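Student: Structure for the following, please:
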Amino acid sequence: MKVAIAGAGAVGRSIARELLRNEHEVMLVERKLDHVDPTSVPDAKWVHGDACELSLLETAGLEQYDVVIAATGDDKANLVLSLLATTEFGVARVVARVNDPRNEWLFDESWGVDVAVSTPRMLASLVEEAVSVGDLVRLMTLRKGANLVEITLPDTTALAGKPVRKLALPRDVALVTILRGDRVIVPQADDPLEGGDELLFVAAEEVEDELRALIER
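Tutor: Okay, here's the model as predicted:
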């Protein structure tokens, strides 16, 4: 897979190293000359320039890339790049970093963003996930209005002992996995639920309240 990353700060370089370890092809685009350090990620292709400039993206051949990651420290730049990658270059998947949580509402498909990653929100979600029982916690926003959400069943849940097929899930909700102790369970129709299970769902945002109500019954 070919991945273009805008922003070669600590975040961009870390993402690049991880992708290279997984044998993907990576291009790093960086505007600040003092951040351009090919020795820090020697296996990546480096481009010095502004990732919001159409001519630079054309020269870099952005249309050849499968994924664009807008990882700069500037939300405006990340939005502009996301829009250009989608509308001008037809990139299939765009992931954008959200620096200021107040701007998160902008990072959606209207700006060409498939997945928005907000570090403050993710950290808060992980804290909530660790201490919340019986409530729905949104872990990540996926593309087209879907979210990865988690619900931990209380020890006294009325669902204990019932098979997964008895969950009358709302439309546009899928149970992805069950975390039980150190086990990761791919749910089958006859698998029984237990108190303390962590249920991971992919759910459309508009049905999250229905899902919450179902689990709380």
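Student: contacts and neighbour counts: CA atoms only from here.
Tutor: Noted.
Student: Residue 42 is in contact with residue 13, correct?
Tutor: No: with contact defined as CA atoms under 8 Å, residue 13 does not count as touching residue 42 (10.5 Å).
Student: Pick out whichever of the two has more residues nearby.
Tutor: Ranked by neighbour count (other CA atoms under 10 Å), residue 13 and residue 42 place residue 13 first, with 21 against 10.
Student: Against residue 8, how distant is the nearest residue to that one once chain neighbours are set aside?
Tutor: Leaving aside its chain neighbours, residue 13 sits nearest to residue 41 (6.8 Å; criterion: CA to CA, 6 or more residues apart in numbering). To residue 8, residue 41 is 10 Å away according to CA to CA, to the nearest Å.
Student: here's the other one to compare against:
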Amino acid sequence: MYAIIVGCGRVGAQIANLLSIEGHNVVVIDRNSPSFNRLGANFNGITIVGSGYDLEVLEDAGIKKADALAAVTNEDNVNIIAAQVAKTIFKVPRVIARIYDPKREELYEEFGLDVIGGTTLFARLIMDKLIEKSITHFLSEDYGMDIIELKINDDLSDLTMEKIEEKERVKIFAIIRPDEAIYPQKNMYARTGDILIAVGETKR
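Tutor: Alright, predicted model coming up:
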């Protein structure tokens, strides 16, 4: 997949790193070059300094061949404009915009934009941490599937990713450790303290 990430804050950098680890072609656009320091030494993609809705910048980023674009800056207006340009002018097949103001979500969805609001996601994350759940569900139950944060304790340590997937009935797509994010292989072993990002069926 050829993906463009607009915004290299913590969210954008994390998405870019995970996609890069998985072997996708990734281009990151940000107006401030120091932001690219968040990507780390193992990032294999391309970085471009500029605005995520500037036509020339987007063309330099290869948007005409892009399969996906995620606009995840800290400004709603920038994200929406970048998403609109990608969707309407360049016909990018998959476009997602991050929205901070929950009041705007429904309006932008009416325009045909795929938007993700942080309010609901972080509310659920904070709630789960307050009651000390070992599994955190990030997505709405309306979709039937959740993105899950699974914290590895002693019961799951020393098991392979394949065994954990069978035991927890999930599909793991990232391992988060203090100093790195890893794309999992089935024969890799979990360590106590690992955080696994996975997809699982919503428990109703």
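Student: would you say residue 51 of structure 2 is within a strand?
Tutor: No: read with DSSP: H, G, I helix; E, B strand; the rest coil, residue 51 of structure 2 is coil and lies in no strand.
Student: circling back: residues contacting the residue nearest to residue 13 of structure 1?
Tutor: If a contact means CA atoms under 8 Å, 6 or more residues apart in numbering, then residue 41 of structure 1 has 13, 16, 17 as its contacts.
Student: One more: residue 101 of structure 2?
Tutor: Here residue 101 of structure 2 is in contact with 76, 117 (CA under 8 Å, 6+ apart).
Student: And it, how far from residue 51 of structure 2?
Tutor: From residue 101 of structure 2 to residue 51 of structure 2 the distance is 21 Å (CA to CA).
Student: Compute the distance between residue 77 of structure 1 and residue 53 of structure 1, please.
Tutor: Computed as CA to CA, the residue 77 of structure 1 to residue 53 of structure 1 distance reads 10 Å.
Student: Those two: which is more packed in?
Tutor: residue 77 (19 against 12).
Student: Leaving out the residues flanking it, which one is nearest to that one?
Tutor: Nearest to residue 77 of structure 1 is residue 52, by CA to CA, 6+ apart, at 6.4 Å.
Student: Compute the number of surrounding residues for the aligned partner of that neighbour in structure 2.
Tutor: Per TM-score structural alignment, the equivalent position to residue 52 of structure 1 in structure 2 is residue 53. Residue 53 of structure 2: 20 surrounding residues under other CA under 10 Å.
Student: what residues are up against residue 53 of structure 2?
Tutor: Residue 53 of structure 2 is in contact with 78, 81, 82, 83, 85, counting by CA under 8 Å, 6+ apart.
Student: Please tell me how far it sits from residue 141 of structure 2.
Tutor: Distance, residue 53 of structure 2 to residue 141 of structure 2, using CA to CA: 33 Å.
Student: Which residue ranges of structure 1 form strands?
Tutor: For structure 1, applying DSSP state E gives strands covering 2-6, 25-30, 45-48, 67-70, 93-98, 115-118, 136-141, 146-152, 173-180, 183-185, 198-204.
Student: and those, which is most packed in?
Tutor: Mean neighbours per residue, mean count of other CA atoms under 10 Å, is largest over the strands of structure 1 for strand 67-70, with a mean of 26.
Student: for it, packing partners?
Tutor: The contact analysis (3 or more CA pairs under 8 Å, 6 or more residues apart in numbering; DSSP states H and E) places strand 67-70 of structure 1 against strand 2-6, helix 75-87, strand 93-98.
Student: Would you mind measuring from the nearest residue to residue 200 of structure 1 once chain neighbours are set aside to residue 208 of structure 1?
Tutor: Leaving aside its sequence neighbours, residue 200 of structure 1 sits nearest to residue 150 (CA to CA, 6+ apart; 4.6 Å). As for residue 150 of structure 1, its distance to residue 208 of structure 1 is 11 Å (criterion: CA to CA).
Student: do residue 116 of structure 1 as well
Tutor: Residue 116 of structure 1 is 19 Å from residue 208 of structure 1, by CA to CA.
Student: repeat for residue 107 of structure 1
Tutor: Distance check for residue 107 of structure 1 against residue 208 of structure 1: by CA to CA, it reads 20 Å.
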